[in-house]
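Q: pasted the sequence and its predicted model underneath.
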Amino acid sequence: MSTGPGANSAPVPDRDDSDTPTTPGAAEAPAPPTAPAPRKRGMFSSLRNRNYRIFAAGQVVSNTGTWMQRIAQDWLVLSLTGSSAAVGITTALQFLPMLLLGLYGGVIADRFPKRLLLLFTQTAMGLTGLALAALTLSGHVEVWHVYAMALLLGVVTVVDNPARQAFVVEMVGPDDLPNAVSLNSANFQSARLVGPAVAGVLITAVGSGWAFLLNGVSFVAPVAGLLLMRRGELREVDTTPRRKGQLREGLRYVAGKPELIWPIVLVGFIGTFGFNFPIWLTAFTDDVFHAGAGTYGMLNTLMAAGSLAGALLAARRGASRLRLLVGAALLFGVLEIAASFAPAFWLFAALLVPIGMLGMTTNVTANSSVQLATDPAMRGRVMSLYMMVFMGGTPVGAPLVGWITDAYGARIGFVTGGVVSAVAAIAVGLMLARIGGLRLKIDLRRGRRHVEFVPREVPRPEEKPLAAA
């Protein structure tokens, strides 16, 4: 790679020095200015932004607390009721508000400053943890208390999710957005590795109440981070005035942009049918491999490790392309199919790492590509639709996938999710290629690219009469 002067400037034709005037004393013409070298981007480039550094540090703490509460909450419900169905009800209550009210959360996120909204939502989420801690530590907790807190947390998340997603670009700008989205995912997956382990120790040693207490206190970190941000460095966007029809306006906006609607459709299918790992991993652990809770925990750890690796690789890559999204989604489905028929435990466990990696690549690529293709004034509504489709499908897909798994076995349940994911990726890929004027080219000759999308050949205007004849 050239590193000399002008390496970054556009190439110019060679000139003949004999044609250049050489009048003595004549001033030399100034050399044309070279284009500034682009800023080098790396795996953690978005952390150069002070506001985002503070935000990410706060999220590390609160995400760890959130994972602690998830484990402690499920264990508390199981201890109070002895019912796995009750644990499922708790999960459904936490995700149901996103399915029913997600779009309204996006409207609110577009109407108000994102930083102000996050101060309220993060505080409210911390208070739910503290309330559950007080009930548990005092010995007065009942299962309906846990249900109520899970539902309240879900309602707050309806506003928190789109506001937090849309706030990222205000901190880092569009150039660093893909990297920041990837690091957010890496942040969450890192907490997924640490939080459950800490929660397990706390539950065993002193009970679930202390896990709830630490989760509530953990939200001090993101709230303090939001207060310490330099508002002058934020790329604030104009809020949308309140008026009728804003929800329909957001839906029409998404429906009219193929680069938005088809990635959202794809993550909807994958989130609803391809991400039901709690169902499949418990079934494989108990029914297929006849192991215990330790094995189940190890499988979850392998999945989380793959997801973390996928998020970091996405951060290093930076760019978000739709062909990467479709390719990662297709491989994700294919590997799920392969894992479902794995004859040995070690092979099944090993496949969970690339499955986690490709699942995270799909999620991160879709998230950043949708945000970059969205007008800032619409970003809250678009991201609320994205999160509603991705997360809100859980109460719909999980019971169906669970029924298939119970009725036909763990392998059939897992392969169903893989087939749906792979077929959805192929269908969306073909649709995007058609919209983009591309066609699939297959060339089996040696030394050639065997499969690729190439532009369709459009006949020139003067050729049309001949073609018609």
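A: Alright, I've got the coordinates. Worth saying up front: this structure is predicted, and the values here are computed from it rather than measured. Residues are numbered from 1 along each chain as shown.
Q: going by C-alpha atoms from here, please, whenever you check contacts or count neighbours.
A: Noted.
Q: who are the neighbours in contact with Gly392?
A: Phe95, Leu96, Pro97, Met98, Leu99, Leu100, Thr272 (Cα atoms under 8 Å, 6 or more residues apart in numbering).
Q: at 7 Å what do you get?
A: Residues counted as contacts of Gly392 (Cα atoms under 7 Å, 6 or more residues apart in numbering) are Phe95, Leu96, Met98, Leu99.
Q: same check on Leu312?
A: Met43, Ser182, Leu183, Ala186.
Q: what helix or strand is it on?
A: Per DSSP states H and E: Leu312 is located in helix 293-317.
Q: elements contacting the helix or strand immediately after that helix in the chain?
A: Using DSSP H and E, the helix or strand that follows helix 293-317 in sequence is helix 322-340. Helices and strands touching helix 322-340, by 3 or more Cα pairs under 7 Å, 6 or more residues apart in numbering; DSSP states H and E, are helix 345-372, helix 410-435.
Q: so how far is helix 322-340 off the chain centroid?
A: Offset of helix 322-340 from its chain centre (Cα atoms, centre = their mean, to the nearest Å): 16 Å.
Q: this is the comparison structure:
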Amino acid sequence: MPAFLRALESRNYRIYFAGQLISLAGTWMQQIAMVWLAYRLSGSALVLGTVGFASQIPILIFGAIGGVITDRFDKRRLLITTQALSMVQALLLAALAWRGEATTSHLIALAFGLGCINALDVPTRQAIAVHLVDNRDDLPNAIALNSFLMNVARFVGPTLAGFVVALVGEAVCFLLNAASYLAVLLALLAIRLPADGKRRPSAPPLQALREGLSYAAGHPGIRSSLLIVATTSFLAAPYVVLMPLFAKEIFGGDARLFGLLVGCAGGGSLLGSLYLAGRQGTDGLARLVGVAAPATGAAVALFALSPGIWMAMPVLVVLGLVIILTVAGSNTLIQTQVDNDFRGRVMALFTMAFLGIAPLGSFSVGSLAHAFGVRPTLVACGLLTVAAGLIYRRRSTCPGATD
């Protein structure tokens, strides 16, 4: 394998990668269709923020417990369970949308249910990566390829979803997502983890939870990475929740333009993932994150001020690029610094910072946009993100800072 794809030399990772490629495309199709359906039923920025809040707040509430479970039990079996439950959720969405019975209450409830599943699924997927590669030195590449995989799906899924929704409706997107889970389930059944691929901490659950929190708080590099990811998720990531308003009300488009705009951000993220996958080691990665984090805020503000799609589309490409450098770069720094005994719990904290904090941002930004307007809200969020990124940059370049 070329250096860019070196993690694919491992049989388990190749199989897992192939299954995730199909499943994640379906996941993005469902996410876009769900947001568009919520907007079509309500026409409200507040409802869009509430759906985003409901889908991710369980990760903030239950994510730490999910990390304790991840460190205690067989990760492959945990993923088989969570992926099967996610398939059931997608089928329920498809049935409601197909029968024309879906309401905003249904969408909020099902989004919450999926969030509960993800509170265990996401940290388990993060923690299993180290066990899928035969050579520990390939772990940074595997993390970058995971990010690349997600952003390939993010680039393709929204664009497909926009056309599918416009042609045949949201129900087909939900049904295609349910079918896509078969690929990852078959992949999980095919992989074989090494005998030492799971660890069972002897400490009781609450003590194990406290130990994980103390470990992360006491490690300067991990603590800084978690803080910048949480800040980015709260202030910058919610721009996606407001995308339907930009597509329809500001730029005068439909579901196809919505999918295209999200796809532009996905294309930028794809470029960022490609860059990270091609890196050798983690030297200079903290400095790179220190540049990307404030650039994320600047891109959010520029997108908010875009007078038309001719400016919005390239800005979204840049925004997708710098967000992935910030988040995936921080993920790589954490994964290469964490002790394996704490991997599940620390990756649960990363999941909480990335996905668990996001609902608070979605709800807050959606509420502020409803009260004060979309553009002023996003400009303010962008400027605050710039400030947070500059603080991280100063700390990451201080003498003695972990790089």
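A: Sure thing, it's come through. Everything numeric in this text was worked out from a predicted model, so none of it was measured.
Q: let's have the contacts of Gly392 of structure 1 in a markdown table, adding secondary structure.
A: Below are those laid out as a markdown table (DSSP: H, G, I helix; E, B strand; the rest coil):
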| residue | secondary structure |
| --- | --- |
| Phe95 | helix |
| Leu96 | helix |
| Met98 | helix |
| Leu99 | helix |
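Q: buried sites along the longest helix seen in structure 2?
A: Assignment by DSSP state H gives helix 11-42 as the longest helix of structure 2. For helix 11-42 of structure 2, the buried set under the neighbour-count rule, 16 or more other Cα atoms under 10 Å, comprises 12-17, 19-39.
Q: same question for stretch 303-316 of structure 2.
A: Phe303, Ala304, Leu305, Ser306, Ile309, Ala312, Met313, Pro314, Val315, Leu316.
Q: contacts for that stretch next, please.
A: Contacts of stretch 303-316 of structure 2 (Cα under 7 Å, 6+ apart): Phe251, Leu261, Cys264, Ala265, Ala299, Leu302, Arg375, Leu378, Val379.
Q: how many neighbours does the first one have?
A: It stands for Phe251 of structure 2. 17 (other Cα atoms under 10 Å).
Q: and the gap between it and Leu110 of structure 2?
A: Phe251 of structure 2 is 30 Å from Leu110 of structure 2, where distance means Cα to Cα, to the nearest Å.
Q: list the contacts of the aligned partner of Gly320 of structure 2 in structure 1.
A: Gly320 of structure 2 maps onto Gly356 in structure 1, with residues paired by TM-score structural alignment. By Cα under 7 Å, 6+ apart, the contact set of Gly356 of structure 1 is Met303, Ala304, Gly306, Ser307.
Q: in what helix or strand does the counterpart of Ala129 of structure 2 in structure 1 lie?
A: In structure 1, the residue equivalent to Ala129 of structure 2 is Val168, according to TM-score structural alignment. Here Val168 of structure 1, judged by DSSP H and E, is contained in helix 143-172.
Q: can you give the distance of that helix from its chain's centre?
A: 15 Å.
Q: again with stretch 73-81 of structure 1
A: Distance, centroid of stretch 73-81 of structure 1 to centroid of chain: 29 Å (Cα atoms, centre = their mean).
Q: next: stretch 236-254 of structure 2.
A: On Cα atoms, centre = their mean, the centre of stretch 236-254 of structure 2 falls 19 Å from that of its chain.
Q: contacts for it?
A: Residues from elsewhere that reach stretch 236-254 of structure 2 (Cα under 7 Å, 6+ apart): 36, 45, 48-49, 52, 257-258, 297, 300, 308-309, 358, 361-362, 365, 381-382, 385.
Q: then stretch 119-127 of structure 2?
A: Contacts for stretch 119-127 of structure 2 (Cα under 7 Å, 6+ apart): 58-59, 62-63, 66-67, 70, 75, 79, 82, 343-344, 347-348, 351.
Q: and it, how far from structure 1 on average?
A: With the two structures superposed, stretch 119-127 of structure 2 lies on average 0.4 Å from its match in structure 1, counting by mean Cα distance after the TM-score superposition for structure 1.
Q: now that stretch: buried residues?
A: Ala119, Leu120, Asp121, Val122, Pro123, Thr124, Arg125, Gln126, Ala127.
Q: then stretch 97-109 of structure 1?
A: Neighbour counts over stretch 97-109 of structure 1 (16+ other Cα under 10 Å) mark Pro97, Met98, Leu99, Leu101, Gly102, Leu103, Tyr104, Gly105, Gly106, Val107, Ile108, Ala109 as buried.
Q: how about stretch 277-292 of structure 2?
A: For stretch 277-292 of structure 2, using 16+ other Cα under 10 Å, the buried residues are Ala277, Gly278, Gly281, Leu285, Ala286, Arg287, Leu288, Val289, Gly290, Val291, Ala292.
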